[in-house]
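Visitor: Sequence and predicted structure, then a few things I'm wondering about:
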Amino acid sequence: MAPRARRARSGYWLLAIPTVAPLLTPLYDRADPMVWGIPFFYWYQMACIALAIAVLTGVHLANRDPGR
């Protein structure tokens, strides 16, 4: 396998993080602590969205074709 192909696939395991984080419901099934009046349950889910955007962007930038 070429070094470029191995390097390109190396970051795909990071995609498991935003997939698993929202599935850990027992960790965030509570109201406290509140941030700006928003219960933890809701701001954790919003943080998961931001995490997913960051991870997907990072994986995409690391694996994009430099010729494009």
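Guide: Arrived safely, thanks for sending. Numbering: from 1, shown residues only.

Visitor: only C-alpha atoms for contact and neighbour calcs from this point on.
Guide: Noted.

Visitor: What segments of this protein are strands?
Guide: Here the chain has no strands by DSSP state E.

Visitor: quick one, longest helix in it?
Guide: Counting residues, the longest helix found in the chain (DSSP state H) is helix 40-63.

Visitor: which parts of it are buried?
Guide: Buried residues in helix 40-63, counted by 16 or more other Cα atoms under 10 Å: 40-44, 48, 52, 55-56, 59, 62-63.

Visitor: Ala8 against Asn63, yeah?
Guide: Yes. With contact defined as Cα atoms under 8 Å, Ala8 counts as touching Asn63 (5.0 Å).

Visitor: circling back: of the buried residues of helix 40-63, which is the nearest to Arg4?
Guide: Nearest to Arg4 among the buried residues of helix 40-63 is Asn63, at 9.5 Å by Cα to Cα.

Visitor: try it against this one:
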Amino acid sequence: MADAELYAALGQLKLSYRECIVLQKIEGYSIKETAEILTCTEVQVRNHTERGMKALQKLLGGEIDEIG
């Protein structure tokens, strides 16, 4: 998968999903750190990351193993 394809798909996600995925999967922040940065709860971060990854996988036709 090309970086351009990944970033195009990320751009189609809800902002909250995109922020969580970028901070955790690309930048390497923990759930706790991500929650602090986004001023939300760790549960919200977990949910947004999981939902965002599912949506991203759908956008990429199921072709997503690992980001970052």
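Guide: Received the coordinates, thanks. Quantities reported herein were computed from a predicted structural model and do not represent experimental measurements.

Visitor: what TM-score do we get after superposing?
Guide: Put the two chains on top of each other and the TM-score (TM-score structural alignment, normalised by the length of the first structure) is 0.44; 44 aligned residues with a Cα RMSD of 3.2 Å.

Visitor: Show me where the second structure has its helices.
Guide: 3-10, 15-21, 31-38, 42-59.

Visitor: Can you say which of these is packed in most?
Guide: helix 15-21 (a mean of 21; mean count of other Cα atoms under 10 Å).

Visitor: OK, contacts around Leu51 of the first structure?
Guide: Contact analysis of Leu51 of the first structure by Cα atoms under 8 Å, 6 or more residues apart in numbering lists Pro18.

Visitor: From Arg4 of the first structure, how far out is it?
Guide: 26 Å (Cα to Cα, to the nearest Å).

Visitor: and the buried residues of helix 40-63 of the first structure as a markdown table, adding distance to Ile17 of the first structure?
Guide: Below are the buried residues of helix 40-63 of the first structure laid out as a markdown table (distance: Cα to Cα, whole Å):
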| residue | distance to Ile17 of the first structure |
| --- | --- |
| Phe40 | 19 |
| Phe41 | 18 |
| Tyr42 | 18 |
| Trp43 | 17 |
| Tyr44 | 14 |
| Cys48 | 9 |
| Ala52 | 8 |
| Val55 | 8 |
| Leu56 | 10 |
| Val59 | 12 |
| Ala62 | 16 |
| Asn63 | 17 |
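
Visitor: Done for today, thanks.
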